[in-house]
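Q: structure of the sequence below:
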Amino acid sequence: MTREYVTVQGTEVPAVGLGTWRLTGEDCYDAVRTALDLGYRHIDTAQAYGNERQVGAAIRDSDVAREDVFLATKLNVGNRGRDAVLRSTEESLAKLDTAYADLLLIHNTAQRTPLGETLDAMNDLRDRDKVRHLGVSNFDVEKLHRARELSDAPILTNQVQYNPYWLQTGLLDYCSIHDVLLTAYSPLAHGAVLDDPVLDDIGARYDKSAAQVAIRWLVQQDGVATVPKATSTGHLRANLDVFDFELTDAEMEAVRRPSKRRALSGFVRGRLPV
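A: Okay, here's the model as predicted:
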């Protein structure tokens, strides 16, 4: 029942990681340090987040060995040409204070550079042991399929928004068929799940919160991991504490409620000034 790791392409990835979007400075450092102390072993950052240095320092200063942390970062939109991929990744590794990243992703589909050029450079980095796995983010099925065709190395994951209100049924089916991990960001719909009476009711049966039900719903699906963002010790601990209960089939179906209104509300809330 626990399934704290997701295995795809023979690689074990911690099912619940820490997302660090919009975390900066001491807040980012403290969140990563606390997460590692609590048992997180999957940390997600990006060049665009501007916090790789803080993430790297937190990992370095923790009691967790670097090889025990699954560390992911992403190429910024302007770093898609061959030289930019190579240069910016070296810069990211320096900021992260590590010899390699476990996962390097193309952050989104917007790029003027041919996709094949970006992937060729990423494959070179993998061949030189600078990155261990390649991934993409915000790719639809067609673009994910194209990336898989163009890359010599397997595409380990596609990181996309996925939560009870924003479904990814077709993409998840494709990923399942081709042994690709789907990594869900915004699993709590930017907080929209917190006042959901259906999730509250289900959670009460297990002494869990609505947020924990939403996270459990994700990781209970085959081939899905998630990277919720949190800063407080309580929220960090709660987001990881989802492996001691299991939703029934009926509850899994009840959680699935596509809602453009709730998804949009969460989207807007997530972009308000912090």
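Q: every contact and neighbour count from this point should use C-alpha atoms.
A: Fine.
Q: which stretches in the stretch 1-150 of the chain count as helices?
A: Taking DSSP state H, counting those that start in this stretch to define them, one finds helices in the stretch 1-150 of the chain at 25-38, 52-61, 82-96, 115-127, 141-150.
Q: what does stretch 46-56 contact?
A: Stretch 46-56 has contacts (CA atoms under 8 Å, 6 or more residues apart in numbering) with 20-26, 28-29, 32, 45, 72-76, 92, 95-98, 107.
Q: please disregard the earlier target; I meant stretch 7-15.
A: Stretch 7-15 has contacts (CA under 8 Å, 6+ apart) with 3-6, 40-42, 70, 156, 179-181, 219, 223-226.
Q: start to end distance for that stretch?
A: When the termini of stretch 7-15 are compared using CA to CA, to the nearest Å, they are 9 Å apart.
Q: one more, for comparison:
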Amino acid sequence: MSTFDRLGYGTYKLADGEECVSGVAHAIETGYRHVDTAQGYDNEASVSAGIDRTDVDRDDLFVATKLSTDNLSYDDATATARVSRDRLGVDSIDLLYVHWPINSYDPEETLPALDDLVDDGVIDRIGLSNFRPDQLAEAIDRLDHDVFAHQVECHPLLQQERLREYAVEHDHWLVAYSPIARNRVADVDVLREIAATHDATPAQVSLAWLLSKQRVAPIPKAADFGHVEENWAAREIALTDDEIARIDALDRDERIVDFEEAPWN
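A: This is a model prediction of the structure:
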């Protein structure tokens, strides 16, 4: 079973084809060992091709994907997870998420499917994504297997304190997507000032802040090779307690990913 690496490489909107293949390959060569995709990104085969382009063994990588919202009935979840496994070229998927608890999501069908996929060796770990706290609590209660990760938007402008505390309390990872708020963090004075102190960018400071938190794992997406390397270098930034407190004090609650059907609306 592959080891989970806290700083992952996100592949949202990396087009199927060379952009995704070369992006994944470069990320792995840079040092990333955790790659995140989804059925809805339509690039699982390209993620696999990117892995193949490197000399890194698949067993040394942690590959996560997500069930689309129209694949959450028991039969669709169990069937399409196997298709994703084959597209990704892995013996088993390290982590499979429910992408959103909307559309065809039904706890009575979806959650037993996840349990059975673990039992059948198709997936190693169960993940949930974009769940409200009450939906998360219900799922944890219903599942036979532990929830390994809950993936939500999280960054200094949307700090998700309640869900971060919940992750610590229930011993799962909060995987932070959009961890630099599509670079809106570059416009925040506090982050710019702290970045200047560390000869870093506000994006790197945002990642370092997330990495300073218990049970938080950011997965920045970047197509530009330079940004991929900058994000990886954020692991070396040691924020002071005072700097972390200054970022903690930002009270912005700015959601990047939001739409009418989202669970919180």
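Q: related to what we said a few turns ago, from the contacts of stretch 46-56 of structure 1, list just the buried residues.
A: The neighbour count (16 or more other CA atoms under 10 Å) marks 20-24, 28-29, 32, 45, 72-76, 92, 95-98, 107 as buried among the contacts of stretch 46-56 of structure 1.
Q: circling back to that earlier point, between the helices of the stretch 1-150 of structure 1, which one is closest to residue 262 of structure 1.
A: Checking the helices of the stretch 1-150 of structure 1 against residue 262 of structure 1 by CA to CA gives helix 141-150 as the closest, at 24.1 Å.
Q: now do that closest one: which range of structure 2 does it align onto?
A: Aligned by TM-score structural alignment, helix 141-150 of structure 1 falls on residues 133-142 of structure 2.
Q: same thing with stretch 39-58 of structure 1?
A: Here stretch 39-58 of structure 1 aligns to structure 2 at residues 31-50, judged by TM-score structural alignment.
Q: ends of the matching stretch, how far apart?
A: End-to-end distance of stretch 31-50 of structure 2 (CA to CA): 14 Å.
Q: take the contacts of stretch 7-15 of structure 1 and keep only those in strands.
A: Among the contacts of stretch 7-15 of structure 1, the ones falling in strands (DSSP state E) are 5, 6, 42, 70, 156, 181, 224, 225, 226.
Q: and which of the residues you listed is nearest to residue 171 of structure 1?
A: Nearest to residue 171 of structure 1, judged by CA to CA, of these is residue 181 at 10.5 Å.
Q: from residue 238 of structure 2, how far off is the residue of structure 2 positioned farthest from its centre?
A: The outermost residue of structure 2 relative to its centre, with distances by CA atoms, centre = their mean, is residue 197 at 28.4 Å. Going from residue 197 of structure 2 to residue 238 of structure 2 by CA to CA gives 11 Å.
Q: please apply the same query to residue 141 of structure 2.
A: For residue 141 of structure 2, the distance to residue 238 of structure 2 equals 37 Å [CA to CA].
Q: show me which of the two is the more surrounded one.
A: Per other CA atoms under 10 Å, whichever of residue 141 of structure 2 and residue 238 has more neighbours is residue 238, with 15 against 12.
Q: the more buried one: what's it in contact with?
A: Residue 238 of structure 2 makes contacts with residue 208, as judged by CA under 8 Å, 6+ apart.
Q: residue in structure 1 paired with it?
A: Matched by TM-score structural alignment, residue 238 of structure 2 corresponds to residue 246 in structure 1.
Q: make sure residue 175 of structure 2 is indeed in a strand.
A: Yes. The assignment for residue 175 of structure 2 by DSSP: H, G, I helix; E, B strand; the rest coil puts it in a strand.
Q: in structure 1, what residue corresponds to it?
A: When structure 1 is aligned by TM-score structural alignment, residue 175 of structure 2 is paired with residue 183.
Q: that match: what's it in contact with?
A: Under the criterion of CA under 8 Å, 6+ apart, the neighbours of residue 183 of structure 1 are 157, 158, 159, 160, 224, 225, 226, 227.
Q: separation between it and residue 207 of structure 1?
A: As for residue 183 of structure 1, its distance to residue 207 of structure 1 is 26 Å (criterion: CA to CA).
Q: next one: residue 133 of structure 1
A: According to CA to CA, residue 133 of structure 1 and residue 207 of structure 1 sit 37 Å apart.
Q: so which of those two has more stuff around it?
A: Neighbour totals were compared for residue 133 of structure 1 and residue 207, and residue 133 leads with 22 against 12 (other CA under 10 Å).
Q: ok, of the contacts of stretch 7-15 of structure 1, which come out buried?
A: Neighbour counting by 16+ other CA under 10 Å classes 4-6, 40-42, 70, 156, 179-181, 219, 223-226 among the contacts of stretch 7-15 of structure 1 as buried.
Q: residue 81 of structure 2 reaches residue 122, doesn't it?
A: Yes. When contacts are counted by CA atoms under 8 Å, residue 81 of structure 2 is listed as touching residue 122 (7.4 Å).
Q: what's near enough to touch the aligned partner of residue 109 of structure 1 in structure 2?
A: Mapped onto structure 2 by TM-score structural alignment, residue 109 of structure 1 lines up with residue 101. Residues counted as contacts of residue 101 of structure 2 (CA under 8 Å, 6+ apart) are 69, 129, 130, 131, 263.
Q: considering the residues you listed, which are maintained in structure 1?
A: Contacts conserved in structure 1 for the contacts of residue 101 of structure 2, using both residues aligned by TM-score structural alignment, their matches' CA atoms under 8 Å: 129, 130, 131.
Q: tell me the one of the residues you listed nearest residue 233 of structure 2?
A: residue 129 (26.5 Å).
Q: which residues does the closest residue to that closest one other than its chain neighbours contact?
A: Closest residue to residue 129 of structure 2 apart from its sequence neighbours, by CA to CA, 6 or more residues apart in numbering: residue 151 at 4.4 Å. Shown in contact with residue 151 of structure 2 (CA under 8 Å, 6+ apart): 127, 128, 129, 130, 174, 175, 176, 177.
Q: just confirm residue 151 of structure 2 is within a helix.
A: No. With three-state DSSP as the criterion, residue 151 of structure 2 is strand rather than part of a helix.
Q: follow-up on the earlier one: just tell me what the residue farthest from the centre of structure 2 corresponds to in structure 1.
A: The equivalent of residue 197 of structure 2 in structure 1 is residue 205 (alignment by TM-score structural alignment).
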